[in-house]
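J.: quick one, fold the following:
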Amino acid sequence: MSIRVQVVQAWPRHQQAVEIVLTADATIADAIAASGFDTTGIEGYAIHGERADAGRTLREGDRVELLRALQADPKQARRRRAMQRKEQG
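T.: Got it, this is the predicted structure:
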């Protein structure tokens, strides 16, 4: 038996997705290996937006998302934008 899953890698202004067929007992690690994506800079994985470990078994129709590290702290970025608006107006 086999399952069909999608592996997605999304960066600002660029995204890639590949649909692959794996054995029914395949894990996230298996899907990533089969996708051929470069995993440099990957900090974690998610299935349909929920964090998951590389050893998690996949199900038919799962979307594996490769997560990269944040480039900026969201709280500090908001503060910086607020200060810029305050200085401008």
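J.: could you use CA atoms for every contact and neighbour count after this?
T.: OK.
J.: which parts of the chain are strands?
T.: With DSSP state E as the criterion, the chain has strands at 2-11, 14-23, 42-47, 50-52, 63-68.
J.: tell me which of those strands is the most buried.
T.: By mean neighbour count, with neighbours taken as mean count of other Cα atoms under 10 Å, strand 63-68 ranks first of the strands of the chain at a mean of 21.
J.: so what touches that strand?
T.: 5-10, 28, 31, 41-49 (Cα atoms under 8 Å, 6 or more residues apart in numbering).
J.: name the single longest helix found in this protein.
T.: helix 74-88 (DSSP state H).
J.: show me what that helix is packed against.
T.: Applying 3 or more Cα pairs under 8 Å, 6 or more residues apart in numbering; DSSP states H and E, we find helix 74-88 packed against no helix or strand.
J.: another sequence for comparison is provided below:
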Amino acid sequence: MDNQMIHVEVVYATPDKQQIVALEVPAGTTVRDAALKSGLDRQFEGLDLAKADLGIFGKAVAKPESVELSDGDRVEIYRPLIADPKEVRKQRAAKVKARQEAEGRR
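T.: Down below sits the predicted model:
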């Protein structure tokens, strides 16, 4: 590389707070490197940038340590899911079924 710099953003949000950090980084910077350079872990308690799931413009990146960024990319830091979506759907369906069965017995 010829010391070319690129501009990227790193974003993270909780229900109460959101933060966008603009960075100028060397070409060849990986998704994980940009997240670590953002310093967002100092602003959000419990955020572990070394392990967090990451994406670029809404698409998850499976190996953020090896994917290089392009100029203008937005790195997104994802929060862990509180509940498994499949399990939530199963529970909701079970409630509906139980309600329908109860109404059918009347």
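J.: switch the strands of the first structure over to CSV; also include distance to residue 88 of the first structure.
T.: Shown next, in CSV, are these (distance: least, Cα to Cα, whole Å):
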stretch, distance to residue 88 of the first structure
strand 2-11, 30
strand 14-23, 32
strand 42-47, 37
strand 50-52, 39
strand 63-68, 33
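J.: out of those, which comes closest to residue 84 of the first structure?
T.: Between residue 84 of the first structure and the strands of the first structure, the tightest spacing by Cα to Cα is seen for strand 2-11, at 25.7 Å.
J.: center of the second structure - which residue?
T.: residue 78 (1.7 Å; Cα atoms, centre = their mean).
J.: how near is that one to residue 40 of the second structure?
T.: As judged by Cα to Cα, to the nearest Å, residue 78 of the second structure and residue 40 of the second structure stand 12 Å apart.
J.: quick one: common contacting residues for those two?
T.: residue 12.
J.: which position in the second structure pairs with residue 45 of the first structure?
T.: Using TM-score structural alignment, the equivalent of residue 45 of the first structure in the second structure is residue 54.
J.: so who does that match touch?
T.: Here residue 54 of the second structure is in contact with 31-32, 60-61, 64, 75-78 (criterion: Cα under 8 Å, 6+ apart).
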